[in-house]
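Student: coordinates only, sequence not included:
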């Protein structure tokens, strides 16, 4: 541990603003003396005590509940004191200041907690592994019910258990390889007798299944960045309103009505979809509209999926078709582009349209359900939320690195003159990459990157 991890810490553990209840949390190695100095009495562990919280003159700041959790049976694994008072900002700040004042004599070194430091200590004291610790933040930030349930499964250890199961299988495989390297005189036909190839294939198959599940979990956490693009007056704002079920964007027959992006988060089967309506793409002379169009192209470049809207009633018009060709030629190769033919209520579909495409009417709602299904297919969503755990891009990168090392290990194992030293090294690297997910192999700078994004009280 770093020296700062030994300091006692204190923070307001509830969200900023007014509420019925607010919590001030203290964590440290031995808080018994501090508790007596602050509250004037000892507390029975894990019992709620109703009492006054007093200032230096003995006047009551508030009356509330005090709970004391001695180590190791606490959230952080250290002694933890929680003061539950009325949730006014002034009251909580007074309690926080009182804790710091009392600590000058009774708990030297007490300082304000950094973002995520309570959960970081839970990780460092083996109360949670790293994937579970991240799930605490993901549960707080979940934007859909499915995301919250999946974060709860990760917090309960569903993801970690699968990762650790794979690590255990790799450990057994590494032991066999390295035993053969250590005792070559035994002439153990390792690859045949131990069925190393079969074991390695089994690990790779299980890893691929886990990677697929993690991808589903990452979609639940991050959502889909969906950009509506096209010429002016093709129905982008109408489609945003139809998807959101509310009048979020102004809709008029005047070209160029949308000058800047309009964003809204919706959900499809529990997956958050961040829908961004952009300014119509065309050659503009108005400076404000030109800035809006430049921002439209910037959003398109960052999209997971681009819905390229076409106006069925204008197909075949020379100027309109020329604009379609120009936009299509400038779309970046990265995002997946779905062609959406709008105003189906006014005109039928011509033959020979590009794939993938969907026809709809943003005005009547016809075709919206087909669009929702196609969007999920485009990003690879197929799991049911009940079986998904939350995952992050960091986890996906670690799993992909693991798969790459195992693929190279597979090549070495299948070679006629198998290089067992190279095979052993690839297995070791795969083992370490998996360990980064749960924190078995985690550099300090990665911990700082993860926990600084938490709120202060966690």
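Tutor: Happy to help now that I have it. What you see is a predicted model, and the numbers here were worked out from it, not measured in a lab. Numbers count the residues shown, from 1 in each chain.

Student: contacts and neighbour counts: CA atoms only from here.
Tutor: Noted.

Student: quick one: the helices in the stretch 251-400 of the chain?
Tutor: Ranges of helices in the stretch 251-400 of the chain, per DSSP state H, counting those that start in this stretch, are 287-301, 318-330, 368-378, 393-414.

Student: With distance to residue 37 added, can I get these in CSV?
Tutor: Output for the helices of the stretch 251-400 of the chain, formatted as CSV (distance: least, Cα to Cα, whole Å):
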stretch, distance to residue 37
helix 287-301, 57
helix 318-330, 69
helix 368-378, 58
helix 393-414, 44
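
Student: Now distance to residue 118 and mean neighbour count too, for the ones you listed, in CSV please.
Tutor: Listed next are those as CSV, based on distance: least, Cα to Cα, whole Å; neighbours: other Cα atoms under 10 Å:
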stretch, distance to residue 118, mean neighbour count
helix 287-301, 37, 18
helix 318-330, 48, 12
helix 368-378, 37, 15
helix 393-414, 21, 18
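
Student: nearest to residue 451, of those?
Tutor: Closest to residue 451 of those is helix 393-414 (Cα to Cα; 13.5 Å).

Student: Can you say which of the helices of the stretch 251-400 of the chain is nearest to residue 173?
Tutor: Judging the helices of the stretch 251-400 of the chain by Cα to Cα, what sits closest to residue 173 is helix 393-414, at 11.2 Å.

Student: Run through who's touching the closest one.
Tutor: Outside helix 393-414, the residues that touch it by Cα atoms under 8 Å, 6 or more residues apart in numbering are 191, 197, 200-201, 204, 207-208, 211, 214-215, 218, 418-420, 422-424, 426-427, 429-431, 433-434, 436-437.

Student: now do stretch 164-179
Tutor: Residues outside stretch 164-179 that contact it (Cα under 8 Å, 6+ apart) are 190, 194, 196, 199-200, 203, 206-207, 420, 423-424, 427-428, 431, 434-435.

Student: this is the comparison structure:
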């Protein structure tokens, strides 16, 4: 099933790197990784289920240490597969990056700087951007959907107010929010407004504080340090100048890091969809619960969690029936023959 989905992903790939990941899935890299995990899970379930169903048999292989080691190996393999799948999903769908801040902090200038072209109109008049502007930027094979938004402020202008409402909508669906400030100090930081932004971002959204217009600061380190101390700027903030390009490489590197592409999984990257990620995360949670039950010697609950993990993985590549498991038990251990 994952390979069939990869055909569509290959056709719709937005970058060469996305196409390569889709091709890897089409060749079975993802399915094979899931298959290896399922095989190890079946082997572990066989041992646990045999101990439960046939307690009179002297099954020395059910020793706790052996089961725990196998479980830890499965968890490690699943973690590696999840990392690769997360990267593949980002390559497939892209990263939605929303520029947020007060009017005239340089959101449109940053959009133009990242895209390398004059996409958005830039003027000294506050409120120039009244509607969102979405521009695709490809960075190291990663498709980034940069969203310029209307500056957040109180206004009586009906058109601008509607644009600001769309800004809040974009904040609520963002994967990354770039929270822009004016490093020159010409526009005061509205901490209450920033607090509201942080309340509206999704739980999985990353927020990067960006101090723009650094070109307007005196060329000395104390001036930036003074701005940070006076305005409560976090140590992880990035100082940039959309005009000169200062700090843009650091910002790009942070986006690549957030996308997870700075770490290369051993299995390589393959195309994945949101349903795949959901199934992998559910399987991971089931294995963590299984480990807890193992430590408490609750073999019935351990077996149930292992079965859940296997079913979640089966959603990615296909079904697995109880008859298959019974066949493994009787075939491997000669029980009941």
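Tutor: The structure has been received and is ready for your questions. This is a predicted model, so every value here is computed, not measured.

Student: for the helices of the stretch 251-400 of structure 1, which one sits closest to residue 236 of structure 1?
Tutor: Across the helices of the stretch 251-400 of structure 1, residue 236 of structure 1 has its closest neighbour in helix 287-301 (12.2 Å, Cα to Cα).

Student: For the closest one, grab the matching residue range in structure 2.
Tutor: The alignment of helix 287-301 of structure 1 onto structure 2 (TM-score structural alignment) spans residues 158-172.

Student: how far apart are that stretch and its match in structure 1?
Tutor: Superposed on structure 1, stretch 158-172 of structure 2 shows a mean distance to its aligned partners of 0.8 Å (mean Cα distance after the TM-score superposition for structure 1).

Student: cool, and stretch 69-87 of structure 2?
Tutor: Following the fit onto structure 1, the mean deviation recorded for stretch 69-87 of structure 2 is 0.9 Å by mean Cα distance after the TM-score superposition for structure 1.

Student: thinking again about what came up before, list just the nearest of the contacts of stretch 164-179 of structure 1 to residue 319 of structure 1.
Tutor: Among the contacts of stretch 164-179 of structure 1, and counting by Cα to Cα, the member closest to residue 319 of structure 1 is residue 207, at 51.9 Å.

Student: next structured bit after the longest helix seen in structure 1?
Tutor: The longest helix of structure 1 (DSSP state H) is helix 196-222. With elements assigned by DSSP states H and E, the helix or strand that comes after helix 196-222 of structure 1 is strand 224-229.

Student: quick one: that following strand to helix 318-330, angle?
Tutor: Orientation check (axes from the mean of the first three to the mean of the last three Cα atoms, to 10 degrees): strand 224-229 of structure 1 against helix 318-330 gives 150 degrees.

Student: start and end residues in structure 2 for the helix or strand following strand 224-229 of structure 1, please.
Tutor: Following strand 224-229 of structure 1 in sequence order, the next helix or strand is helix 236-244 (DSSP H and E). Under TM-score structural alignment, helix 236-244 of structure 1 corresponds to residues 107-115 of structure 2.

Student: same deal with stretch 27-47 of structure 1?
Tutor: So stretch 27-47 of structure 1 sits over no part of structure 2, by TM-score structural alignment.

Student: I figured residue 361 of structure 1 was touching residue 349, is that so?
Tutor: No. Assessed by Cα atoms under 8 Å, residue 361 of structure 1 is found out of contact with residue 349, at 11.8 Å.

Student: Pick out whichever of these two has more residues nearby.
Tutor: residue 361 (22 against 14; other Cα atoms under 10 Å).

Student: Just give me the match in structure 2 for that one.
Tutor: Alignment of residue 361 of structure 1 against structure 2 is given by TM-score structural alignment, with residue 241 as its counterpart.

Student: My read is that its match contacts residue 212, right?
Tutor: Yes. Residue 241 of structure 2 is within contact range of residue 212, at 5.3 Å (criterion: Cα under 8 Å).

Student: if you go through the stretch 201-337 of structure 2 in chain order, where are the strands?
Tutor: Assigned by DSSP state E, counting those that start in this stretch, the stretch 201-337 of structure 2 shows strands spanning 206-212, 238-239.

Student: Rebuild the ones you listed as CSV, extending it with mean neighbour count.
Tutor: Below are the strands of the stretch 201-337 of structure 2 laid out as CSV (neighbours: other Cα atoms under 10 Å):
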stretch, mean neighbour count
strand 206-212, 21
strand 238-239, 20
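
Student: could the ones you listed be laid out in a markdown table, adding distance to residue 11 of structure 2?
Tutor: Listed next are the strands of the stretch 201-337 of structure 2 as a markdown table, based on distance: least, Cα to Cα, whole Å:
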| stretch | distance to residue 11 of structure 2 |
| --- | --- |
| strand 206-212 | 30 |
| strand 238-239 | 37 |
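
Student: Tell me which of these approaches residue 264 of structure 2 most closely.
Tutor: Taking Cα to Cα, strand 206-212 is the member of the strands of the stretch 201-337 of structure 2 nearest to residue 264 of structure 2, at 20.5 Å.
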